[in-house]
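Colleague: Dropping a prediction and its sequence here:
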Amino acid sequence: MTDKHPPKQPPKKPEPDAKPAYTPLAWSYPFSPATKEGATPDTTDPMTYMKVLATAEDGFYPLGASGIWHGGIHFGQKTGEALKQDDGVRAIATGEVVAYRLDSEYPTLTYQDQRHALYSRGFVLIRHTLQLPPAPKKTEPAPAPANAPAGSPPSGGNATPPAPAPTPAPASSGPPPGETLTFFSLYMHTLDWKTYKAALDQPKTANADPKAPQLKPAPYWEVDRSYRALKPNKQDLPKRKPIDPGALGDDSSPQQQGPDDVLPEPVAGVRVRIIPNGKLLGLLPEGTELTVNEADNGGRKGWAKITKIIKGDPVGPVVGQSPDVQLKWGYVFVSELAPIPQSGPVDKVVVLKKPYPVKAGDVVAHIGQYQRYREAKPTPPLPTRPLLHLEIFAGPDLPAFITKSQARAQELPETDKPFLEILKGAKLVTKAPDPDYTLEQTGLKLVPVSDPKSRWVKVQPKTVKMPAEQPEPPAPAGKGKHKPKPAKKPEPIETSTGSPFWVDSSLGLINQMTTAPVKGWKDFPLKVSQAEGPGTDFSNVLRIIDLDKEGPQSLAREDKDASGKAKRWWNVTVGTKDGGTRQGWVREQDHPKVKLCSPWDWPGFELVDNSSTTMVDMFKRYLFVAGLAMGEDQDNFKPSADALATSDLIQKLEQAIDVNHDGKVTAAELADAQKTKWLAEAISHMVVKSESEWGGNMGKWEDILPHMKLVPWKWQNEMDRIKKLQWWEEVQSIDAKILPKEPKPWHFHPIGLIGNFKQSCNCIDTDKFIEEYKKQHSEDFGWYDNPGSKKSTLKPLNSESEQNLRQLINGIRKYFIDGSGGCDIPKISYMLATARVECYDWINGVFFGPRAEGISYEKAEIDYGVGQTARRADYARKMGNAADGDGFKYRGRGLVQITWKGKYSTFESLLNVPLVDHPEMACEWDVALRIMVIGMTQGTFTGSSLKDFINESTTNYHDARQIINGFDKADIIAGYAKKFEEILKESKS
């Protein structure tokens, strides 16, 4: 050992700021679907929402009921029957509130005939940033030294020392130019302050309505927020000093110490600490008014630092004590405070001095009122017509961004392509060729050698021979000798005969013995060259997740190619221009006008420039095509109608949805088209450049007035309302940098844009979750060999377990969260806890992966069998096991260890997967995930489901064990579930 110290190194130069890690933008639909008849529609499918929009009274995109351009969509009373609109409208993507307007109370429009209509001028404007995913890194081989031949390493001490690496240039603090798009979401006609105030004051009344909306002041309102202390805690009582009995006398007791020693009642209020969870400084009695700095949370979520005590006198932590002098600067838990209702500025446009950040799915507003003339009353109007206008728009840089996005999409891996795009004109393979091969020999087993989850499966014929059974070993003589184990049942010997061929899996021949000649195909039966007939009449963008839900009969996989990949085919249904449908097969690759797509390809989207079309010409066209023009106006308006018929917008709409081919696209046709997938897709993927109705010159509306011949005063009154609704110029006058310079942006259909990018739930930050779990895996979680045993410390989470955990979370997101379970943290926590225990491979130290129960054939036959060694043969038969070997064949597998033949058969029917013949498929990730989610949510294992023990009124992790296996390890799993719940809450994105 040496005492020499290494030479001191010069201090390192600070590293340049690293480029921020890329984070995909999180998305959300504005409302959640309501549960109907116990079932919740697919919350990720755009058609769930398009069908609801078809029921709206008006406000269709991109033409309103009056035939005039309309840049958003409406949610009202009819859509509220299918959506949870009372919960509030949610931010459609992560972003920041930049401006808003709050009405003190709804304005009233008074028409000339003295009828009155309520409406809301309130709005919220959120700015979002969409960033392209980074280009995949290209690995380049290291250059060989200049004096060495290619491929030769440098030799010993004669090697030329390498030149010093150049100093890296400082990394950019943001994405490269042109790789981000700023866009906006607008929530128009929001709730007024009067309604907020009434709801906030209601709990003070004796007869509060429990069904009334639970409204809270919006956190972005510019107001000096103050709070009122609640009473979640009480002062502690002081500890009594020991009393000398002799000093009290024979007739005295501690209770007879005199009135001066009687303590006051403990004060209820909010505890104040020097730091979050730190030393207790005192309490703020109930009703104390204060302000806090929520930005200073002391490093712990949910806490805030007191900035001022407005009203009230703090008390000490113990009855009779004074509060600590530091209390006025202490920390309180925000959920123990009630905000004091305050509106801040009303009846004016507010541009926030500091934009307020919001996450996708945050409630940002509530639906307000908008009454038309038909709802107007001669008496003071009541709020009878809820309405929200939702709009998304971007500036003039959108076309260039999409071009760059589509180029980036070509660089992305196939795994990042969740769509199948079928372009207009693509031809389908509508019929498979007749079989060209016949297996004449009977008595052969058809063993699959390609993926059995396919319409056509490649099979290898095999002979099956059973070897002779071994004789039972003689019982040993002598006392105390153990009876020998019975001879193991011999396994059948299968021998290939002849060449493999393809069969139709719908015939049920896979893994069966042939009893008659079998027809099939020498090669995979589908070929792109077989595509024939007319091409598709519409472009179709299909989600792979939806195609896969159709099951094996609509999915076909070829034999694996040299790269080991089996190309997929799907049987799809597309629309025809006569209103019918056409069905056929398409291949994921090398099929003309068919390809897999990334959201960054913008599949199906079309840009339409409508900015030069005037409002009055659109109105004339509407009156003409609807036959509403009066007298000679019908002829006078024809030139406008004919000119617009050749405009980009009307032509695109006619091609997409003019089913009766009369050249007269109407709002009624737009509404009806939203019910049909390919028509709804055409509408929702139009991106239209047109002047915003919330800004610009009022002249475009005034030009319509001469054509309102029956009731011109009504339109004059409406123009007064339109003027009061506008806000674009007001925002620009306060901060000219927020909006595009001209109020002629590109408009998106909100559902089309969200549906393109929202592929899955984003409520959990998977990377953050895994990193936090890794810190706790070894000691905090640890492992219990048995209930009641001491917790043992584990080695750090290995890479295979980490990969499994990532796949498990992604699967729960796909099949539970997006499958209608929502981001229900307690239920997700219990799934993770169950999987951690049930699928731990202790031999290899691997967690969270599907596995088969690691027991011997003999032990499985004892525990689950029906033979001579079975310990509960009757129960095994009840659970579906019937023959020798079934105990081992149907032992526990997957993520929750599905057991018994009867259960394998149940899930075979539910999943359309041949689990009875191939129980090993229960260990395939996709199958294992679906078994876990369906079994735990629908009660398929024991009759009990997650909702029985984890719901709005209770979270009983202990008793939830009955979903799987009685109360076995219930305490252990409950403990893990609580830990997972904490991590999930901390790592919510």
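Modeller: Looks like it arrived, so ask away.

Colleague: can we go C-alpha only for contacts and neighbour counts from here?
Modeller: OK.

Colleague: tell me which element residue 755 falls in.
Modeller: Under the criterion DSSP states H and E, the helix or strand holding residue 755 is helix 750-757.

Colleague: Contacts for that helix, please.
Modeller: Outside helix 750-757, the residues within contact range by C-alpha atoms under 8 Å, 6 or more residues apart in numbering are 27-29, 44-46, 49-50, 72-73, 92, 390-392, 599, 602, 681, 684-685.

Colleague: now stretch 622-633
Modeller: 66-68, 620, 634, 637-638, 641, 664, 666.

Colleague: what does stretch 591-608 give?
Modeller: Applying C-alpha under 8 Å, 6+ apart, the set of residues contacting stretch 591-608 from outside is 132, 399, 402, 405-409, 414, 416-427, 528, 539-541, 586-589, 648-649, 681-682, 685-689, 756-757.

Colleague: ditto for stretch 296-310
Modeller: With C-alpha under 8 Å, 6+ apart as the test, stretch 296-310 has contacts from 275-276, 288-295, 328-335.

Colleague: In addition, the following structure is provided for comparison:
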Amino acid sequence: MAEHKPINWAYPFPSKEPNSNPLQLMTHMANAKGGYYPTGENGLWHGGVHFDEGTAAFFDQSSVRCIADGEVIAYRIDERYPVSEFTDEIPRVKRAPFSTGFVLVKHSLQPPPLKNADDSITDGQTPPSLTLYSLYMHLLDWAGYQAQPDLPRPAFWETKRYTVNTRKDGLSVRAGPSKNTTKLSELCKGAEITIGETEGGFSKLISIISGTAQPALAADDEGQLPGYVSTSLLKPHSEPTEYDKVVVLQNGLPIKAGDLISHPGLYQNHDSAAQHMVHVELFSCDDVPAFIARSRAWASRLPDDQKTLLKVYKGASKLIAHREGIGAENPRKISNEGSQIGVDLIIPQTLLDGLPASHKIQVTVPPESGTPASTTSWWRLDGLFADENGSPIDGWLAEQELITTRHSPWEWEGFQCIEETGAPVEKLAYAFNARGLLSTDEQHNYRAQISKADGGPIVTLARLYDIADTDKDGVLTSAEIQAALTRPWHAQVLGQLVAKYESEWFWNKGKWDELDPLLAEEPGKPNLVWEAEKQRIEKLSWWQELEAPHGASDGNAWHFHPTATVSAFLYSRRLIDVEQFIEEYSSQHEQFMANTPAFSQVSKGNLRTILELINEYYYANPEKANLFELAYMFATARHEAYYFPSGEFFSSNPEVGAIPYFNKYDPLLATTHEHRIRAIENGNTQEGDGYRYRGRGLVHLTWKNNYREAKEHFGIDFVSQPDKAAEPKHSVPIMIWGMKKGIFTGRKLSHYINSAGVDYVEARRIINGSDQQQLIAGYAIKFESILRKTSSAKESFDQ
């Protein structure tokens, strides 16, 4: 596999709308009660976005998910939310809780490698890279977890105890780290224990916190119990290392896109009710403009299939209104009358792929008089565009060469970098003036500050795109920014701003004290609400505590819009549309095998994991993905990874037979000379190797020699830790690599699937008898039909 490994992306909160698209998600952010990007209601910079009660109707905000693969480098959890005391006009003291809990994740962003004509990676050329940080702020306190004991906990917390999580009976305690060793005792289901080092699929038993063991186990002189237990049958219970302090993880703990970060915490401002809210932020301390320049240069050398963004230009294209009867047999024509598009917009390919079949048409013009054949794609797009007057328009868009263009996300098309100019007092004075909150004297006193902010980069850029100043009064207000976010073309422009300024999480007392006169209710008299707010800002800060261990700067960073950035990269790398594939497979499930259990949620989850890992593999290894090869892989996995006792499909723990079957190929336990010789020839030379190197994974990796070869290829010690081959993150790459190389049958998959023909039956002959060959071939044909609807994999072999 290539050393370069791109990161996966996910939204922090999934959409509640099954057919939502990234541009809709951007407009939903306008419903937040506050916390817009790139500025807040007070006119000051705001580097993140808020998910609060206003966005809850559109997003599943039950838990916070990591937006990209990376490593957790720091976190803080409140034991109980701190409380600010504000005195209002009655006077009355308002106690306002506010979560300071956060998680900080470090990521590495890097384009895919360049490829030679033979698909090998070009030597000596390293893609540019950027270190990114994602921040998740205002998270649930420890009291909240204690009040909800069944609430899932983040994996990066320290695991302090485990519960025996067997389905029926208890959990065996073995003398050694293997099922083949003597059984010492049995822990009851639900027993709480602590464990030590893990060896293979077993962990050393240390102590029993609650529950029983029959027979009882005696501790040694150091207080540790004897024996080992199966790790997979334990449910971990984790807790934070400390409370109310920043926990800095020197080495970082790996985390995947979509993994649990935490749950929304409680936050209350002085002038509003308490609400559950999360602030999500994405920033970098690197030289972002330099990285973008290098990334654009690199993208110019990437293949066309990396260009997953369609750009539509203001004044160049038109939308042709839909009428009854329009379809593949009666398509729209470019010569038809339409409305001129009055805005620029970049559309992810997956938005187009996700349109209903009735909303996408391809029209092919046959060759004529020496002119080659041509194909035009038509997309029916509703709710995305406006005409030159700003009025929304719907209809059919033709993708035309020279009129529309294709781009890679690594081109950062439309993104612009801007740097802070001036001080917070200038922006606040400008915002107050725009809202009519300054007296005549204050307008005069702060005239210079207002004038500076009026010429600042965000205002200038906003006017350039006519984003927000809708009433043309020369003043930019937060209400106008919120209104702009409801329109896809304006929301996208705002989402493409990358702004550099001092982070709000960097405590700078002088910066905030400078605002005191402007916020004073009376000259020379402190504003008590503002004084309490400054105390809150200081308590929320954390930047300085990470500066030394992680080389953070003096608080200045480049900020990206989280949702816009995730959308650009999340929608650029999917070979298979995961949810559409699952939907198609579910609808055809009964056709795959008669008298099988229903397609359960467990099986759906297994299939979803496999699909996502296949997407990851082919993105990391941009080789030609052939539809027929994928169909055969799915058919094989469907057959070999069926866990009969539970009825789980695509299981990583399939039923593989009783121990006598494994002994069949054990050098000492085999009953025939032929089996003993075959075992030795394949590397099984020690007693127990038959069971130790049994078939695991989606396409059973078997024999010690094959485990050794997988170790050499992937750099993971499958020989000493063979159970790792059953983990989906390893079994999916093993399946693809093994089939393409011929590990399982001695012949590469391309021997049976190539330009000369597709022979699923012969591909199985060395493995199964005729009945099974026909069964799996039938599966493959059904998977072909699903992949044609849900995948960009090619059918031809000469790409």
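Modeller: In hand now; what should we look at? Keep in mind that what you see is a predicted model, and the values were worked out from it rather than measured.

Colleague: before we move on, the earlier item: onto which residues of the second structure does the helix holding residue 755 of the first structure map?
Modeller: Counting by TM-score structural alignment, helix 750-757 of the first structure lines up with residues 562-569 of the second structure.

Colleague: Just the ones of the contacts of helix 750-757 of the first structure in helices?
Modeller: Counted as lying in helices by DSSP state H, out of these, are 46, 49-50, 681, 684.

Colleague: Can you tell me which of those residues is closest to residue 934 of the first structure?
Modeller: residue 46 (23.2 Å; C-alpha to C-alpha).

Colleague: The residue nearest to that closest one when sequence neighbours are not counted - how many residues pack around it?
Modeller: Nearest residue to residue 46 of the first structure in three dimensions, chain neighbours excluded: residue 755, at 5.4 Å (C-alpha to C-alpha, 6 or more residues apart in numbering). Residues near residue 755 of the first structure, counting by other C-alpha atoms under 10 Å, number 22.

Colleague: ok so, going back, including neighbour count, could the ones in helices among the contacts of helix 750-757 of the first structure go into CSV?
Modeller: Formatted as CSV, those follow (neighbours: other C-alpha atoms under 10 Å):
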residue, neighbour count
46, 22
49, 26
50, 22
681, 26
684, 24
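
Colleague: Now distance to residue 750 of the first structure too, for those residues, in TSV please.
Modeller: Formatted as TSV, those follow (distance: C-alpha to C-alpha, whole Å):
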residue	distance to residue 750 of the first structure
46	10
49	10
50	10
681	12
684	8
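
Colleague: re earlier: in helices, which of the contacts of stretch 622-633 of the first structure fall?
Modeller: Those of the contacts of stretch 622-633 of the first structure lying in helices (DSSP H): 620, 634, 638, 641.

Colleague: Was I right to think the first one contacts residue 640?
Modeller: What that stands for is residue 620 of the first structure. Yes. Judged on C-alpha atoms under 8 Å, residue 620 of the first structure makes contact with residue 640 at a distance of 6.5 Å.

Colleague: between these two, which one's more packed in?
Modeller: Neighbours were counted for residue 620 of the first structure and for residue 640 using other C-alpha under 10 Å; residue 620 has more, 26 against 18.

Colleague: Looking for the alignment partner of that one in the second structure.
Modeller: Match for residue 620 of the first structure (TM-score structural alignment): residue 429.

Colleague: give me every residue that touches its match.
Modeller: 446, 449-450, 518.

Colleague: what's the farthest-apart pair in those residues?
Modeller: Spanning the widest gap among these are 450 and 518, at 12.2 Å by C-alpha to C-alpha.

Colleague: More neighbours: the two, which one.
Modeller: Comparing residue 450 of the second structure with residue 518 by neighbour count (other C-alpha under 10 Å), the higher total belongs to residue 450, at 23 against 18.

Colleague: what comes up buried for the top helix by length along the first structure?
Modeller: The residue-count maximum for a helix in the first structure (DSSP H) belongs to helix 970-986. Neighbour-count burial for helix 970-986 of the first structure, counted by 16 or more other C-alpha atoms under 10 Å, picks out 970-974, 976-981, 983-984.

Colleague: As CSV, these with distance to residue 782 of the first structure would be great.
Modeller: As requested, these are exported to CSV (distance: C-alpha to C-alpha, whole Å):
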residue, distance to residue 782 of the first structure
970, 16
971, 14
972, 11
973, 12
974, 14
976, 10
977, 13
978, 14
979, 12
980, 13
981, 16
983, 15
984, 18
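
Colleague: between those residues, which is closest to residue 376 of the first structure?
Modeller: If you rank the buried residues of helix 970-986 of the first structure by distance to residue 376 of the first structure using C-alpha to C-alpha, residue 984 comes first, at 49.8 Å.

Colleague: Could you measure from the nearest residue to the closest one once chain neighbours are set aside over to residue 896 of the first structure?
Modeller: Spatial nearest neighbour of residue 984 of the first structure, excluding adjacent residues (C-alpha to C-alpha, 6+ apart): residue 769 at 6.4 Å. Residue 769 of the first structure sits 22 Å away from residue 896 of the first structure, going by C-alpha to C-alpha, to the nearest Å.

Colleague: Comparing those two, which residue is more hemmed in?
Modeller: Neighbours were counted for residue 769 of the first structure and for residue 896 using other C-alpha under 10 Å; residue 896 has more, 26 against 21.

Colleague: Not counting sequence-adjacent ones, nearest residue to the more buried one?
Modeller: residue 838 (5.5 Å).

Colleague: Same question for residue 214 of the first structure.
Modeller: Among residues not flanking residue 214 of the first structure along the chain, residue 199 sits closest, at 7.2 Å (C-alpha to C-alpha, 6+ apart).
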